[in-house]
Structures are given as C-alpha cells and as structure tokens.
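> Can you look at this prediction? I've put the sequence above it.
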Amino acid sequence: MKSLLLSFTLLGLVAVLKAQEVPSDDQKDYSGIWYPKAMIHNGSLSSHNIPSKVFPVKVTALEGGDMESDVIFWKNGQCHEVKILMKKTDEPGKFISFDDKRFIYITALPVKDHYVIYCEGRFPGELLGMGKLIGRNPEENPEAMEEFKKFVLRKGLKEENIIVRELNEHCVPESD
C-alpha cells in the first residue's frame, strides 16, 4: 500500500516537471513548483487508496537529465515528504522510477504551463495506471481540464475516474 500511495503521490511531484525549457542540448528543465489540479486512475484503485488531500510538488533537474521530486503525502494526520528519483530514458518525456519498475510519461498540453504526468507499472497482481493534471499556478483552468479529459479518453480511461481534490498548501516543499 505504501508503494501504491507513493506512486500516486509521485504523480504529484512529477507535476512539477515541466517548468522551463532550456534551449541547450535539446534537454528540458522541469524544475520548479507544480500544482496538481486533477487525477485519473485506470479503475484499479480502491477508495481507501485515493488521496484525500493534494499538495504542491517540487521538481529539481539533476545532471544528465534525471530529476528528483519532493512529494508530500498525508498520512495519520501529518504531512510526510519523500524524495523520488526519476531517471531519464532515450524517449523524450519518458522517465523510469521505483527501482526501474514504473514508467512516468510527461505530456505537454496545448494550454500554457499545463502537463499530464502519467505513471504505469506493475503492482502485486495488477497493472496500475495513474495520472495528474498539473500546472505552474494553483488557479483552476477550465481549458486545461477539457484537455485533460481528452487525454483521459485517448488513453482509454473512464472520465468518471477523474478525481478533483482541493489543493492543500498547509505542507509545501521548500523552494531553493
């Protein structure tokens, strides 16, 4: 369950990914603070595994194109922060994490400063897919939500599995 919760939380941190584009070496810098706006799962999550609170995520670009995410999750009435290493692959927008068992895909939306982070991986007994709509600022954006719904449909997921939680800024990763 901890792995499942961290995977879902990872999506929050990956949301921090696409902050700025650095024009050198075709390498992208996803550093910064990102705000989750909606989540999706492939139907395999039970209600007790769906986060009740969402928090901003901090992403830091590392040498070689890898990234580190500071993800916050809520457990036992407290904020807990975890760092997750995301290793770049040869495929643009694709990263690997969690002991090389989960793939993370970052998809830019046509709405400025909005992305979808989608994580796929095997958990004991099942294939799990989860995603988040993230943005550079915490404000709602109806156009970004419509693009997220289109992504969900293209992925073959059910729109009724979209979850929107109020952003909780009680626990915020420290910025540099």
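Done, it's in.

> hey, let's count contacts and neighbours off CA atoms from now on
OK.

> Now do the strands in this protein.
20-21, 28-29, 32-41, 57-61, 67-75, 78-88, 94-97, 102-108, 114-123, 126-135 (DSSP state E).

> For the fourth one, which helices and strands make contact with it?
Here strand 57-61 is seen to pack against helix 2-14, strand 32-41, strand 67-75 when contacts are counted using 3 or more Cα pairs under 8 Å, 6 or more residues apart in numbering; DSSP states H and E.

> The second one too?
Packed against strand 28-29 by the contact rule (3+ Cα pairs under 8 Å, 6+ apart) you find strand 20-21.

> And here is the other one:
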Amino acid sequence: MKCLVLALSVALVCGTQAIFVPRTVPEDLDVQKVAGTWHSMAMAASDISLLNTERAPLRVFVKELRPTPENNLEIVLQRWEDGSCAEKKILAEKTEVPAEFKISYLDENKLHVLDTDYENYMFLCMENAAAPGQGLACQYLARTLTADEGVMEQFHTALKPLPVHIWLRFTPTQAEGDPWAPRQGGSASECPGRWEWGSPLSARSPRKQWEVGVQSR
C-alpha cells in the first residue's frame, strides 16, 4: 500500500526562507523494505550549479540501498570523477524524525524520504540545512529502468512547494535498454545513460527528450 511518508514544504521564518519537514502520517518508514536495486529516473535541484554538468556536485546516480540492522541506510551512488564513473557509499543515519536521516556528503547533511510504495518508486531529497532553499536536490527512484509517467506527475506535484527550479530526466540510450551496461567501445566504469534538461512531464512529447527546464517561481 502506497505510503506517503513525508511532504516537504517551504516557510518564511524571520524573513529567511527555510525548509521544514512536517510529519503527515503516523506510519514510520520501514527501512528494511527499501533494500535492493534502484535507478535514478529524474532529478531536481534548487540551483543549476548542483546539476548542470556531468561532474556537478549532486548529479549522482543511486544504484542500491542497503539497510543496516540498526535501521540506518547505506546508499550506493555513482558519479563522474576524473573522467570515469566512481562508486561512492553514503551512510544515512536514522534520526528521531521518521524518514529523515543524517548524512555527510559534500555540503548536504540531511536526507528526507518524501514518498515510497517500496515496490516501484521512491522520492527522496538531500538538503544542506545550513543554507535552506539553496542546497536542495531531489530524485525520483524506480525499481526498473522504465519511468512511470503517473509517478513522474506525482513527483512533480510533490516538489511544487519546494524551491526547486532545475530538472533532469533520464533517457535510456542503450540498444538493449540497459544504461548501466558498458557503452560500445567504452568501459564498465561509465555512468548510466543520457540525461537531458526539461520539465519532468516533457516525456509526453514525441521526442521524449528534455529541453532546458528552468522553472520560474
């Protein structure tokens, strides 16, 4: 059963934009159920510099989630470094707030799980709490390599209250449809597929590609 774990919203506190995470339902996230392979389907961020190049700091590809016996979460990521795709591991430590984890990755120090049905999709965000509204990046993760357009709309709706303006969507380019496989003439250390700019709903267009997606607020 689909479980809306958290919704992020934006508030003005003492004239400064701050992000807070209200608990919307009494049910806690079952960390053990999120174990296994995931694929990054879409990304959104509060600042273009977080995603605009292959080596942008938060342009990372989630590969696997590994719960620990303590209900912490090990996140296996891939990202471009020094001309190849390097694997990274982040430990997300549980907090007293359901579906909120403490992390240490670049300037990001919080990870929020917005929504998941465990079997098909998950929405999560990484936040720099020291710079509210400036260091926020979110992803739609799927269990398969095919994005569900209904879930994509749901992701778009979930992020509407947030200060995210830059969007990227994944477009598989492999002949076999597996973007994680080595490209022709390439090595197994390449990051997956092709990412293009645009609205997360632009896949409805015949080209199924993204155009520059800077959202005005």
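Great, that's in hand. Please read all numbers here as calculations on a predicted model, not as lab measurements.

> What does the TM-score come to for these two?
Here the TM-score for the pair of chains, by TM-score structural alignment, normalised by the length of the first structure, is 0.68; 146 aligned residues with a Cα RMSD of 3.3 Å.

> Which of the strands of the first structure sits closest to Ile50 of the first structure?
Among these, the nearest to Ile50 of the first structure by Cα to Cα is strand 32-41 (9.2 Å).

> That closest one aligns to what range in the second structure?
Using TM-score structural alignment, strand 32-41 of the first structure lines up with residues 36-45 of the second structure.

> Buried residues, that stretch. List them.
Using 16 or more other Cα atoms under 10 Å as the test for burial, stretch 36-45 of the second structure gives Trp38, His39, Ser40, Met41, Ala42, Met43, Ala44, Ala45.

> Distance to Ile166 of the second structure for those - can I get that in JSON lines?
Shown next, in JSON lines, are the buried residues of stretch 36-45 of the second structure (distance: Cα to Cα, whole Å):
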{"residue": "Trp38", "distance to Ile166 of the second structure": "22"}
{"residue": "His39", "distance to Ile166 of the second structure": "19"}
{"residue": "Ser40", "distance to Ile166 of the second structure": "16"}
{"residue": "Met41", "distance to Ile166 of the second structure": "14"}
{"residue": "Ala42", "distance to Ile166 of the second structure": "11"}
{"residue": "Met43", "distance to Ile166 of the second structure": "8"}
{"residue": "Ala44", "distance to Ile166 of the second structure": "5"}
{"residue": "Ala45", "distance to Ile166 of the second structure": "5"}
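
> Nearest to Asp107 of the second structure among those residues?
Closest to Asp107 of the second structure, out of all of those and judged by Cα to Cα, is Ala45, at 13.9 Å.

> which one is the closest one nearest to, not counting chain neighbours?
Ala137 (4.2 Å; Cα to Cα, 6 or more residues apart in numbering).

> So the residue nearest the centre of the second structure versus Glu70 of the second structure, what's the distance?
Nearest residue to the geometric centre of the second structure (Cα atoms, centre = their mean): Gln139, 1.8 Å. Going from Gln139 of the second structure to Glu70 of the second structure by Cα to Cα, to the nearest Å gives 25 Å.

> before we move on, what about Glu127 of the second structure?
Using Cα to Cα, Glu127 of the second structure is found at 23 Å from Glu70 of the second structure.

> When the two are compared, which one has more neighbours?
Glu127 (25 against 9; other Cα atoms under 10 Å).

> Give me the nearest residue to that one, chain neighbours excluded.
Nearest one to Glu127 of the second structure, counting by Cα to Cα, 6+ apart, is Leu136 at 4.6 Å.

> list the contacts for that neighbour?
Listed by Cα atoms under 8 Å, 6 or more residues apart in numbering, the contact partners of Leu136 of the second structure are Ala45, Ser46, Asp47, Cys125, Met126, Glu127, Asn128, Pro163, Val164.

> lining up the residues you listed with the first structure, which overlap?
Checking the contacts of Leu136 of the second structure against the first structure (both residues aligned by TM-score structural alignment, their matches' Cα atoms under 8 Å), the contacts still present are Ala45, Ser46, Cys125, Met126, Glu127, Asn128.

> if we can go back for a sec, which residue in the first structure lines up with the residue nearest to Ala45 of the second structure?
Using TM-score structural alignment, Ala137 of the second structure pairs with Met130 in the first structure.

> just Asp148 of the second structure next, same as before
Mapped onto the first structure by TM-score structural alignment, Asp148 of the second structure lines up with Asn141.
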